[in-house]
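> missing the sequence, but the structure's below:
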């Protein structure tokens, strides 16, 4: 308050978790220009604060699933920040720690962290992650890193996630996917490997136009060829799509790992080096697994074990999966809309971040109870998404400093300008 004057004062702002994680409200949307708005840092600050708070809770519990989408940004959140980028690291650390102490926070990095990276054969490991070989070996020795795979037998139902950004006005891709996963079509019964699946798809795409019976319910050869191109681009020569999972070698299926998530666990899923279609595939598959876990789909497998009361999912670059331009038939968009519209009652909470809020599907932002507005430009603030903000706040948004946000939450009668401290986990700069 009174910034830049002799009367400048800092006040601690308490945020009621019931309006952030539920049950009163849920979901957080963070927007702002890349780099200057520190969107990821603010989301991580809130999650670290919540982890400390809920470690003391007895009746309720929270776990976190975080997607790393940029370089090594979130691949060392269990290690302390050394503030090496500062001119005087020791002084900077002391300053930041004083801010955490003022908020009655420990200033320690995340605990109970596990990392999941896409599987790649030895010699090609650098193709799947930005983690170096030494870092991978160190994490494996600590028991905090696994490599995830997808098998045809257990993961064919997630194939539709590969088509999340494909326009399908005639729903022919949808028809092919249903043919494959419903389990009743004799053409796709008995298949157990991705190679056998690709061979079967190739067989359908090789038919001539004369062989196409042109029945009203017949899928055309051209549709099969389009399907083949998309599938081959995604899974051919990719070690992540395998025939089996060797758990003894540190390999896993993400769905199996998510089933076992416990109180205060932090799962970091690395998708930064995957192509956009495979990023969407992994993200969509994990979201579906979390949703099914909270719906009780895995109760027979879990037995008496109970999942955390709430599971927070954080994804940066939300515009890739839930933009206004995403096809309505997108399986991933359906999953995100389910989470934002019905997740609060189940305990599934979405923390999403993007550069431009105006690009996001209105049903996603409309169902978020907490909004964080970071620095942006005047073109963005003139869109209808900012229509409800008074002019004084729109002007502020174009001048905010890094680490500053305008917060909109049911607890506050108007937007509140806040500042949050630098991250306490390891940073990769330059």
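Received, thanks. Just so it is clear, the structure is predicted and the values come from calculations on it, not from any experiment.
> can we go C-alpha only for contacts and neighbour counts from here?
OK.
> Please report how far residue 136 lies from residue 244.
Note on residue 136: its distance to residue 244, by CA to CA, to the nearest Å, is 22 Å.
> now do residue 366
For residue 366, the distance to residue 244 - CA to CA - is 42 Å.
> Same check on residue 379?
Going from residue 379 to residue 244 by CA to CA gives 50 Å.
> now do residue 183
Per CA to CA, residue 183 is found 20 Å from residue 244.
> what does residue 287 give?
Distance of residue 287 to residue 244, given as CA to CA: 22 Å.
> for residue 56, same thing?
Applying CA to CA, the value for residue 56 to residue 244 is 40 Å.
> one more structure, for comparison:
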């Protein structure tokens, strides 16, 4: 019986060996020369002379060999550079050898062309950090090699799907990241850059959101909810539109497979593989799991509300004004208004200040001329003398703000009713709240975004202290079922946290969250067209980066230094549905593919 088992095992090994030979074979060997030295993190290899063998930046290869004592070793790497050359020293030689520059003349003898590639180490099975010293054979990486290289060190319970790459047979291979390094508590924050309109930023963010919600349903450790801000366009608001036309998974796959566009057909196998990894949009996006919040219809703020949410500081109040209007005097006035009128309405504040100006003017002798006892600055608000010019400036800006923010500000009552309070505390694990701020001007977007951040931060702080209630909207609310972690998605991150000295009133709260969010379980999924325009501290605190197609000038910025060689050049020609990603627990980037959002099927039908 044992002999029969041994024979069967030998036959299986032979079959596996033949399959490997059929699909890959040796595609080259390690090159060790003065011009192509190996380092602990990179190595070169020459490529088999075969015009049908295609080597591209972003491809994944495996090196196999033995070290001292017969220990088998496997090294998996990603190709960064590829070049082709011959032994001809220059184009001059080529010119003379082709009929003295006659391009129509057939070349009698084809010179051999050598292809050389540079790869970056993703994983060594022996875990040594040293250069390769032997001319070992190189293969295309198998399905198993790729998964082991990128996820072999990630516990199964922490694996979250972030996209797909392809193996030697052009079959999709799932790529996993570590949940705890994206959403806390070991690491946090995910940044996505890429040109608009090329199915990169928001489309990939939607796939990541679906994967995160799926993870929350599959793992009890994945206690997470998502708050997504719809900043522009309508992608987030259409996330469930596919259900209006399709009633089951089979209908979607059939539509994808029979679509006229190759990129859409490609999504069929990616969605099928996503389904195999438990990402089912029908199940994830059930009606009770998604809530879309519209300004005016679903949420508004009274003045007393923004004072309370801002913890009696002008943090949220100053979001109502243009950044260039806020100087020290203006901010002092805002603090004074909060001190004196925290329980007033927006309209009431305006009336009270005008009355105070009139009384001050009367005491100063009328007609705005001060007496000897008073100066032009003697309008006291919050116990602080405020210059009349600053107050006049405030009132003008205040009128403009109230006019522009009519959708979200309740002018006549200090506090909004319970039906119009943004219900962040009702978020549950596996749910997504989509807050639509697209109809609002920039000042309104900032106000809603910061108010939400403040609420989430306050709830998570209370949960960390094991509290079951927290004071919001001047009453105690139950937070016992609130998620342990929250991910916040926002597009146009560069407008909220711009790089350099450009002032944004919301910039420093975002920097603070980037620095402290990991320990709270608060993570930021930020997207923008150009990472070069996002604050450096925010990017430095991100555990994971993804980039779709970007402009050749943009890719030169230091924000993309994690992409090397020709792989960086490939970023400028990435196709829709492709990104290059780097994760904290991956030793090298990976070229990812992701399926199109399903609502695009309806738009393109």
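Received the coordinates, thanks. Nothing here was measured: the structure is a model prediction, and the numbers come from that model.
> In terms of packing, which of residue 183 and residue 244 of structure 1 has more residues around it?
Legend: neighbour count by other CA atoms under 10 Å for residue 183 of structure 1 and residue 244, higher for residue 244 (17 against 12).
> The counterpart of residue 236 of structure 1 in structure 2: which element?
Counting by TM-score structural alignment, residue 236 of structure 1 lines up with residue 403 in structure 2. Per DSSP states H and E: residue 403 of structure 2 is located in helix 388-404.
> by contact count, what packs against that helix?
helix 328-341 (3 or more CA pairs under 8 Å, 6 or more residues apart in numbering; DSSP states H and E).
> Once you drop chain neighbours, what's closest to residue 77 of structure 2?
Using CA to CA, 6 or more residues apart in numbering and skipping residues adjacent in sequence, the residue nearest residue 77 of structure 2 is residue 121, 4.3 Å away.
> The aligned partner of residue 15 of structure 1 in structure 2: neighbouring residues, count only.
Residue correspondence to structure 2 (TM-score structural alignment): residue 15 of structure 1 is matched to residue 177. With neighbours defined by other CA under 10 Å, the count for residue 177 of structure 2 comes to 23.
> who's in contact with residue 177 of structure 2?
Listed by CA atoms under 8 Å, 6 or more residues apart in numbering, the contact partners of residue 177 of structure 2 are 150, 151, 154, 158, 159, 160, 161, 162, 583, 585, 586.
> Pull up the gap between it and residue 150 of structure 2, please.
8 Å.
> Need the overlap of contacts for those two.
Between them, residue 177 of structure 2 and residue 150 share the contacting residues residue 586, judged by CA under 8 Å, 6+ apart.
> All the strands of structure 1, in order from the start?
28-31, 62-68, 113-118, 145-148, 150-151, 241-242, 251-252, 266-270, 310-315, 348-354, 370-373, 404-408, 416-419 (DSSP state E).
> Now render those as CSV, adding mean neighbour count and distance to residue 167 of structure 1.
Formatted as CSV, the strands of structure 1 follow (neighbours: other CA atoms under 10 Å; distance: least, CA to CA, whole Å):
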stretch, mean neighbour count, distance to residue 167 of structure 1
strand 28-31, 26, 27
strand 62-68, 24, 25
strand 113-118, 24, 27
strand 145-148, 24, 29
strand 150-151, 20, 25
strand 241-242, 20, 24
strand 251-252, 20, 32
strand 266-270, 25, 27
strand 310-315, 23, 23
strand 348-354, 26, 23
strand 370-373, 23, 31
strand 404-408, 21, 35
strand 416-419, 16, 41
